[in-house]
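Student: here is a sequence with its predicted model. Questions after.
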Amino acid sequence: MSAARIHRLGAPDAIAIDTVEIPALEAGEVLVRVHAAAVNYPDCLMIAGSYQTPTELPYVPGHEAAGIVVDIGDGVSTFTAGDRVAVLAPHTFAEYVTAPAHSVTPIPDAVDFASAAATWVCHLTAYHVLRSVARISPGDRVLVLGAGGGIGLAAVELATMLGADVVAAASTREKLGAARAHGARVLIDYTAGDLRTQLRATCGPGSLDAVLDPVGGTHSEPALRELRWGGTFVTLGYASGHIPAIPLNLVLLKGPVIKGFEVRTFAQHDPIGAARDRAEFDNLWRDGRLSPLVHARFPLRRTREALEAVAGRRSVGKTVIEMGRD
């Protein structure tokens, strides 16, 4: 099969398209022919060797895909060959991938492969954060930083669905337009001036119930300063490339709840919440209530360009690699 692989750590230009063996199927796993795989910012970090876990070379990036089951391992009774599925597993930038059966889910009939690949990581992450970490209630005012990215746009859509009053912050008109289309009521343009000044002018001082931050960088602290007393700040990642340092006196003065979220380990730490969220999320997906924005589609041979679009924060919503696309 063909797979996008790196043999050295670095920028997206480290990617090569190699011919490799189809992965061996083990007990409890399914083998999926990949039709589409979504690019997420952590893929760029892993290629650079900058992620929280080490990258072992040679390495096939990608963690999110959709395709058709072609074979099942011993002990698997939930899937059969021919099933259309979404996959949450490593090494998805390839024509085939294996995954534990518990990391595979059926795709609703009305959902195409690209949309299915673009849904799972960001939307499920955002749902866990809103439902179990920030514990959003109807009427809460929620600020989403990086609202035009994959997680940010998913958070805007799902927070609106949960009844929140969503404030979206992003850096371009296109990203802010997408956030508005997905339910944001208030739009904040990073380039229009100081974030804190804009928040105070549009929302009122200290009026945020929660902040969701997948970006980090210079905007984290001013967002934290505009939380109400006892509000919740959730850090999800550092797409800006900069991990901010928060003055502890803000915690003393504002009494916020500051939490972190990582989708890889959430089910280990909160299995009850993870199972509940997953069941609710599956219902939303089957009912057609999720609408991921697929911004760009690339063939496998142009994986480098797809990664560059995400690394350069030019992607609005999700960027997808389609295996049969020329």
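Tutor: That came through, no problem.

Student: hey, let's count contacts and neighbours off CA atoms from now on
Tutor: Will do.

Student: ok, residue 74 - contacts?
Tutor: Contact analysis of residue 74 by CA atoms under 8 Å, 6 or more residues apart in numbering lists 26, 27, 28, 29.

Student: keep only those of those that are in strands.
Tutor: residue 29 (DSSP state E).

Student: comparison target, given below:
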Amino acid sequence: MKAVLCRRFGLPEDLTIEDIPSPVVGPGEVKIAVKAAGLNFPDVLIVQGLYQLKPTFPFSPGLEIAGDVLEVGEGVEHVAVGQRVMGIVNYGGFAEEVLVPAGMVIPMPDNMPYEHGAIFPIVYGTSHIALSHRAQLQAGETLLVLGAAGGVGLTAVELGKLMGANVIACASTREKLALAEQYQADHLINYIKEDLRDAVKDATNGHYADVIYDPVGGALFDEAIRCVAWEGRYLVIGFASGRIPELPTNRVLLKNSSLVGMFWGAYAVNDPAVMVRSLDILLGWYAEGRLVPHISATYPLEQAAVALTAMMNRQTMGKMVLRIS
């Protein structure tokens, strides 16, 4: 089978496409014939050695896939051979066949194409648990989304509206803001051209944001932390800017606000019931047509490096997909 391989830490252009043996399924595992794989920012980090997880060489990047079940290991009962499924792995998804722990294999709705399945669980799961479980977002509250046209950011806009929030989308270009507007953002802020605090103040009549969703970090965090409302919640989702910011804690104290971390993958280990409930809700909404994933580009497996480079250079909106077979 073909796979994208990382043989040493470096840039996406250093990745190779090679034939490797088909994996052997073990107890509690599911072998999936991959039809599509989603790209996520950790894929860019892991091949450079900048991610918290550093696999043994050689390895394939890729966190989420969709395809057909080829084999099930001992003890696996919730899926069967031939079934259409989504799968989540720590790495290894950019390959024609992948072994996935049974608990991370999710049957797909009948109306979901493979491309949607391959980009669905991580970004929608992150935003849903962040907004509903961690921030306790309520209908009528104001949600400020940074990086609003990115993979997770756009789902936060979409879910925030579905949950009844007043959504302010923040992005760096007119094109990105236009995409957020298509997903029904109520207010648009170009943080390159506008003062973020003044713009949020104007959009909320001086109330500021009850919940701030931040997958960017860096200098944008330094500005956005000043935009949190009284008893507001600031969600730390990630650091796409490349810099992990530091916080003068008096800013949290003065507004009785909360800084709330959100690492979706940790729920699989520490509280999987939260993840299961969330995905059940999300897949129900998808089946009802209430969620519409945005795919900005689709590449063949052989162009994985091109796709990862575009992501690294922040040239994408929504999600990108690799078609594997």
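Tutor: Thanks, I have the structure now. Note that the coordinates shown come from a computational prediction; the quantities given were computed from them, not determined experimentally.

Student: what's the TM-score here?
Tutor: Overlay of the two chains. TM-score (TM-score structural alignment, normalised by the length of the second structure): 0.96; 324 aligned residues with a CA RMSD of 1.4 Å.

Student: top of the contacts of residue 74 of the first structure by neighbour count?
Tutor: Greatest neighbour count in the contacts of residue 74 of the first structure, by other CA atoms under 10 Å, goes to residue 29: 22 neighbours.

Student: now that residue, nearest residue through space, not along the chain?
Tutor: In space, and not counting its chain neighbours, residue 29 of the first structure is closest to residue 100: 4.2 Å by CA to CA, 6 or more residues apart in numbering.

Student: closest to residue 150 of the first structure among the contacts of residue 74 of the first structure?
Tutor: Relative to residue 150 of the first structure, the closest of these is residue 29; by CA to CA it sits at 27.8 Å.

Student: ok, average deviation of the lengthiest helix in the first structure from the second structure?
Tutor: When the first structure is parsed with DSSP state H, its longest helix is helix 271-286. In the superposition with the second structure, the average deviation recorded for helix 271-286 of the first structure is 2.8 Å (mean CA distance after the TM-score superposition for the first structure).

Student: from the chain's centre, how far out does that helix sit?
Tutor: 16 Å (CA atoms, centre = their mean, to the nearest Å).

Student: show me what it packs onto, helices and strands only.
Tutor: helix 120-128, helix 266-269 (3 or more CA pairs under 8 Å, 6 or more residues apart in numbering; DSSP states H and E).

Student: next SSE after that helix?
Tutor: strand 294-299 (DSSP states H and E).

Student: what comes into contact with stretch 254-265 of the first structure?
Tutor: Under the criterion CA under 8 Å, 6+ apart, residues 125, 129, 133, 225, 227-236 lie in contact with stretch 254-265 of the first structure.

Student: same check, this time on stretch 51-66 of the second structure
Tutor: The contact list for stretch 51-66 of the second structure (CA under 8 Å, 6+ apart) reads 3-8, 34-40, 42-43, 45-47, 84-95, 114-115, 117-119, 121-122.

Student: swap in 7 Å and give it another go.
Tutor: Stretch 51-66 of the second structure has contacts (CA atoms under 7 Å, 6 or more residues apart in numbering) with 3-8, 34-39, 42-43, 45-46, 85-94, 114, 117-119.

Student: check stretch 7-14 of the second structure too.
Tutor: With CA under 7 Å, 6+ apart as the contact definition, stretch 7-14 of the second structure has outside contacts at 47, 48, 49, 57, 58, 59, 305, 308, 309.

Student: just the buried members of those?
Tutor: Burial by neighbour count, 16 or more other CA atoms under 10 Å: within those this picks out 47, 48, 59, 305, 308.

Student: out of those, which sit inside helices?
Tutor: Under the assignment DSSP H, these contribute 47, 48, 305, 308 to helices.

Student: re the thing from before, need the helices and strands packed on helix 271-286 of the first structure in JSON lines (columns: distance to residue 15 of the first structure and mean neighbour count).
Tutor: Below are those laid out as JSON lines (distance: least, CA to CA, whole Å; neighbours: other CA atoms under 10 Å):
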{"stretch": "helix 120-128", "distance to residue 15 of the first structure": "22", "mean neighbour count": "24"}
{"stretch": "helix 266-269", "distance to residue 15 of the first structure": "30", "mean neighbour count": "12"}
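
Student: how about those, which one is nearest residue 105 of the first structure?
Tutor: Closest to residue 105 of the first structure of those, according to CA to CA: helix 120-128, at 9.6 Å.

Student: okay, the angle between that closest one and helix 271-286?
Tutor: Following axes from the mean of the first three to the mean of the last three CA atoms, to 10 degrees, one obtains 120 degrees for the angle between helix 120-128 of the first structure and helix 271-286.

Student: tell me the buried residues within the contacts of stretch 51-66 of the second structure.
Tutor: Buried members of the contacts of stretch 51-66 of the second structure, counted by 16+ other CA under 10 Å: 3-6, 34-39, 42-43, 45-46, 85-89, 91-94, 114, 117-119.

Student: helix or strand: which one has residue 75 of the first structure?
Tutor: Applying DSSP H and E, one finds residue 75 of the first structure in no helix or strand.

Student: quick one: it and residue 26 touch, right?
Tutor: No: contact criterion CA atoms under 7 Å: residue 75 of the first structure and residue 26 do not qualify, at 9.7 Å.

Student: please enumerate the strands of the stretch 101-250 of the first structure.
Tutor: 104-106, 141-144, 165-170, 186-189, 208-213, 227-235 (DSSP state E, counting those that start in this stretch).

Student: just say which of the ones you listed is most tucked in.
Tutor: Of the strands of the stretch 101-250 of the first structure, the one with the most neighbours on average (mean count of other CA atoms under 10 Å) is strand 141-144, at a mean of 29.

Student: not counting its neighbours along the chain, what's nearest the residue nearest the centre of the second structure?
Tutor: Centroid-nearest residue in the second structure, with CA atoms, centre = their mean: residue 123, separated by 2.8 Å. Leaving aside its chain neighbours, residue 123 of the second structure sits nearest to residue 152 (4.7 Å; criterion: CA to CA, 6+ apart).
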